[in-house]
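Chemist: predicted model and sequence below, questions to follow.
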Amino acid sequence: MKTATPGAGRIIGVDLARCLALTAMYVAHVAPSAGPAGILNLSEFVTAPLFALLMGVSAYLSTERMSFPVLFASSVVRGIVLIAIGLYINTWDAQVDIVLPYLGVLSVLIAPLVFLPAWLLGVISLLSWWFATTALTFFTPAYNEQVLSGSYLQYAYQWFFAGTHYQVFTLLVYACVGGILARALGEWGAVGDTVTAIAATGVAGLIYWYATTELSEFLPYTASRLEIAFALFLSIAVLGWSCLLARIFASRAQVLDPLVAAGRMTLSLYVLQIGVLALYIRYAPAYGLPYNDDSWWMLVLLIALSLLFAWSWDRLLGRTIARRGPLESLLALVTGRS
């Protein structure tokens, strides 16, 4: 659903979905328990898939104002920057598997694909879904060999196929579906938002019920077909509900301002989170605090700090060239999207 904001023309529902992905990421990283009925464990299933889905949405929306050569070149630069930032903040030694390199590679891959017809995007997504587990199993031995030999090829194997928590080949499933959904975001109206949200929630619920009752265990990051399908429909549900929420508050958009602002600067807030967790690991034990950063107070701190930072930045710099956020504005400048 398209809802314009001053000077931006953004799809507010997408920004809200990004904010929810950010929150889910915090829960996955620092929540000390699974919560009632294990509901907080859902964050482990949905965070990276939702970011990948939204990357597909954004890539397609960019085709409305950018030609293929321009978008592809821009995405290559964006991908390189994301990989570089990811490798750098990985040296901070936070207790987090950094997702940015995987999203950087995905950014390059999805840019040309969103120009394809929707049916072909669907075929690519389906093939990636079907062969994801096979790819993980097949390439893991080669990845281990590259690690032992110290070859830089280990990064290619890891990012594309053999990552412990993420694989670009798997994330491609969600990004392609995002490219398909983006075609309808501005057209299907409130009814489409509602049907999408309810239907995707229902399918995700059925998959979860089957997996938790019929299987001995149902875990995230396995790249199994059932897990990918569950994460996909859960991510679609989040996007559908976010678009519906944006539509409901269209006449009172200021209510959503802090969430929307956070959703627009997820890269900066991601790096900020890694910095906070790295500082905690480095200094907290000296003050008698647990080495493990999982705690409710840390979760509250990350959420509150992110919302406050994003809202303050938007209030102070929302009408300047730096309005997107610290890293987002720099990235827009170097990729030609400013």
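Modeler: Structure's in. What do you need?

Chemist: all contacts plus neighbour counts: C-alpha atoms, from now on.
Modeler: Fine.

Chemist: now do the contacts for the spatially most central residue of the chain.
Modeler: Closest residue to the average C-alpha location of the chain: Phe51 at 1.6 Å, with CA atoms, centre = their mean. Listed by CA atoms under 8 Å, 6 or more residues apart in numbering, the contact set of Phe51 reads 18, 21.

Chemist: need the next SSE after the helix or strand encompassing it, C-terminal direction.
Modeler: Assigned by DSSP states H and E, Phe51 belongs to helix 42-62. Note on helix 42-62: by DSSP H and E, the next helix or strand toward the C-terminus is helix 68-90.

Chemist: below is an additional structure, to be compared with the one above:
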Amino acid sequence: MAAVLHRLSGLHAVHRLVWVDVARGLALVSMFVAHAAPSGGPGGVLHLTEFLTAALFAALVGVGAALERRRHGAGRALGLALIRAVALLAAAWLTSLFGAQVVDILTHLAIVLVLVALLLALPLAARAALAAVCLLLGVWLTAVGTGPVARLLSDWLAPVQALTAPVRAELGNVGAALAFTEAESLQWTAEFLTAGPYRLPLLLAWALLGSVLVASVTRFEGVARGRAAAWAGAGLALAAAALAVSRGRTGEFPTPYTASVADVALATGLVLAALGACAAVVPSHLPWLTGILAVPGSMTLSVYVVHQAYLGWAVGVWTVLGGALQPGAGPWLSPAGTDDTWFNVAVLCGGGLLLPLLWRAVVRREPWHRGPLEGPVALATHRLTR
């Protein structure tokens, strides 16, 4: 069995950083548990995936953007970021068709990708400082609330709105429609900053931290493993402190997705620990166990979309073929009719890790070898990556 897995693990692309793809694979497993586990497991340890998953995906956006800037230069890296952002938006539209009981993060990550590609022009220390500011800003804006933030945005943009008012008056009904669109846009922007499980300032902060970490641990001759281990240790210390303070005050874990200080500190600590540990521990060559995570990690977008398709199927939302594919009752449904079952965790982990290996073993032609969705993205970015 080990020999088979060793052979399959060799399907990982040689030009990619193995530890980064292992971190992506870890993010996928964390996501599967966060989206489908019916309980927190022994001691509630699985609840940590609720804090880690989104932060790790965002940090990996920053890691990837920093690596592309180093490899291709600032101009091409920005072009690549724009193309990949469009791909993420297209994938977000695709996942909206499945009806999974999942709040999609791809739209947020598309915006974060473009922003971090622009901010990579800043020095390393400035990016680290900006990440800290964004973390504090995310906590503060959420505490203020969506309505007040929308009013603040309206006040700040009032001079611009005053300048455009005469133009809208000349346009009549079209101008009135534009004014309504402005109000909607302000509300949408405020929600993007403050509401829901994913908040733009926090995701941007984690992406910036990812770009700082990868710049500090990667060298042309390899990875500075001691420095990576220091990042991991600092992350573990921050996460442990957040847990200790929360348990001391409430006796429980922090509440995920609330953007409280404890929530943000725990998520930040976990993501630094995960990235630092992957960089410190994962070798630059590819042993079979590493490949089990690295190969799916290099096909993250495809796996993400397929997992949403499966969860949408599990809850019976699919209506194609007259509903013939709806599964009905089974181990994929909880008694409450949700997708939170251990069966789904097993299916997602097994399928999400093994199907990419099978794809790589069967599909040999480039760029489709990279993945069902990664292939078209590779075609779109070919001119910029040559």
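Modeler: Now that the structure is in, tell me what you want to look at. In this text, all values refer to a predicted model and were calculated from it rather than measured experimentally.

Chemist: superposing both, give me the TM-score.
Modeler: Once superposed, the chains reach a TM-score of 0.89 (TM-score structural alignment, normalised by the length of the first structure), with 330 aligned residues with a CA RMSD of 2.6 Å.

Chemist: returning to what we had before: could you give the angle of the helix holding Phe51 of the first structure to helix 68-90?
Modeler: 150 degrees (axes from the mean of the first three to the mean of the last three CA atoms, to 10 degrees).

Chemist: now stretch 18-31 of the second structure on the first structure. Mean distance?
Modeler: Stretch 18-31 of the second structure: mean distance to aligned residues in the first structure after superposition is 0.8 Å, counting by mean CA distance after the TM-score superposition for the first structure.

Chemist: give me the contact list for that stretch.
Modeler: Residues from elsewhere that reach stretch 18-31 of the second structure, judged by CA under 8 Å, 6+ apart: 49-50, 52-53, 56-57, 60, 63, 274-275, 278-279, 282-286, 290-291, 293-298, 300, 303-304, 349, 352-353.

Chemist: going through those residues, which ones are buried?
Modeler: Neighbour counting by 16 or more other CA atoms under 10 Å classes 49-50, 52-53, 56-57, 60, 63, 274-275, 278-279, 282-283, 286, 290-291, 293-298, 300, 303-304, 349, 352-353 among these as buried.

Chemist: how about the secondary structure of the counterpart of Pro326 of the first structure in the second structure?
Modeler: Under the alignment (TM-score structural alignment), Pro326 of the first structure pairs with Pro372 in the second structure. Classification of Pro372 of the second structure using DSSP: H, G, I helix; E, B strand; the rest coil returns coil.

Chemist: what about the closest residue to Pro372 of the second structure other than its chain neighbours, how many neighbours?
Modeler: Of all residues not flanking Pro372 of the second structure in the chain, Ser302 sits nearest, at 6.2 Å (CA to CA, 6 or more residues apart in numbering). Residues near Ser302 of the second structure, counting by other CA atoms under 10 Å, number 20.

Chemist: alignment lookup: Ser302 of the second structure to the first structure.
Modeler: By TM-score structural alignment, Ser302 of the second structure lines up with Ser268 in the first structure.

Chemist: host element of its match?
Modeler: Going by DSSP H and E, Ser268 of the first structure is part of helix 266-283.

Chemist: got the buried residues for that helix?
Modeler: 266-278, 280-281.

Chemist: comparing whichever helix or strand comes after that helix with the second structure, how large is the average distance?
Modeler: Elements were assigned by DSSP H and E; along the chain past helix 266-283 of the first structure, the next helix or strand is helix 296-317. Taken over the aligned residues, the distance from helix 296-317 of the first structure to the second structure averages 1.0 Å (mean CA distance after the TM-score superposition for the first structure).

Chemist: what range in the second structure does helix 296-317 of the first structure sit on?
Modeler: Counting by TM-score structural alignment, helix 296-317 of the first structure falls onto residues 342-363 of the second structure.

Chemist: how distant is that stretch from the center of its chain?
Modeler: 19 Å (CA atoms, centre = their mean, to the nearest Å).

Chemist: same check, this time on stretch 8-24 of the second structure
Modeler: The chain centroid and the centroid of stretch 8-24 of the second structure are separated by 18 Å under CA atoms, centre = their mean.

Chemist: which of the residues in it are classified as buried?
Modeler: Applying 16+ other CA under 10 Å to stretch 8-24 of the second structure flags 8-12, 17-24 as buried.

Chemist: just those residues: which are in strands?
Modeler: If you go by DSSP state E, the buried residues of stretch 8-24 of the second structure have nothing in strands.

Chemist: now those residues as JSON lines including distance to Gly138 of the second structure?
Modeler: Supplementary listing: the buried residues of stretch 8-24 of the second structure in JSON lines, determined by distance: CA to CA, whole Å:
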{"residue": "Leu8", "distance to Gly138 of the second structure": "42"}
{"residue": "Ser9", "distance to Gly138 of the second structure": "39"}
{"residue": "Gly10", "distance to Gly138 of the second structure": "41"}
{"residue": "Leu11", "distance to Gly138 of the second structure": "40"}
{"residue": "His12", "distance to Gly138 of the second structure": "37"}
{"residue": "Leu17", "distance to Gly138 of the second structure": "31"}
{"residue": "Val18", "distance to Gly138 of the second structure": "32"}
{"residue": "Trp19", "distance to Gly138 of the second structure": "29"}
{"residue": "Val20", "distance to Gly138 of the second structure": "26"}
{"residue": "Asp21", "distance to Gly138 of the second structure": "28"}
{"residue": "Val22", "distance to Gly138 of the second structure": "28"}
{"residue": "Ala23", "distance to Gly138 of the second structure": "25"}
{"residue": "Arg24", "distance to Gly138 of the second structure": "24"}
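
Chemist: just give me the match in the second structure for Leu22 of the first structure.
Modeler: Match for Leu22 of the first structure (TM-score structural alignment): Leu28.

Chemist: now the residue of the second structure most remote from its centre: how far from Glu191 of the second structure?
Modeler: No residue in the second structure sits farther from the centre than Glu170, which is 44.0 Å out by CA atoms, centre = their mean. Distance from Glu170 of the second structure to Glu191 of the second structure, counting by CA to CA, to the nearest Å: 31 Å.
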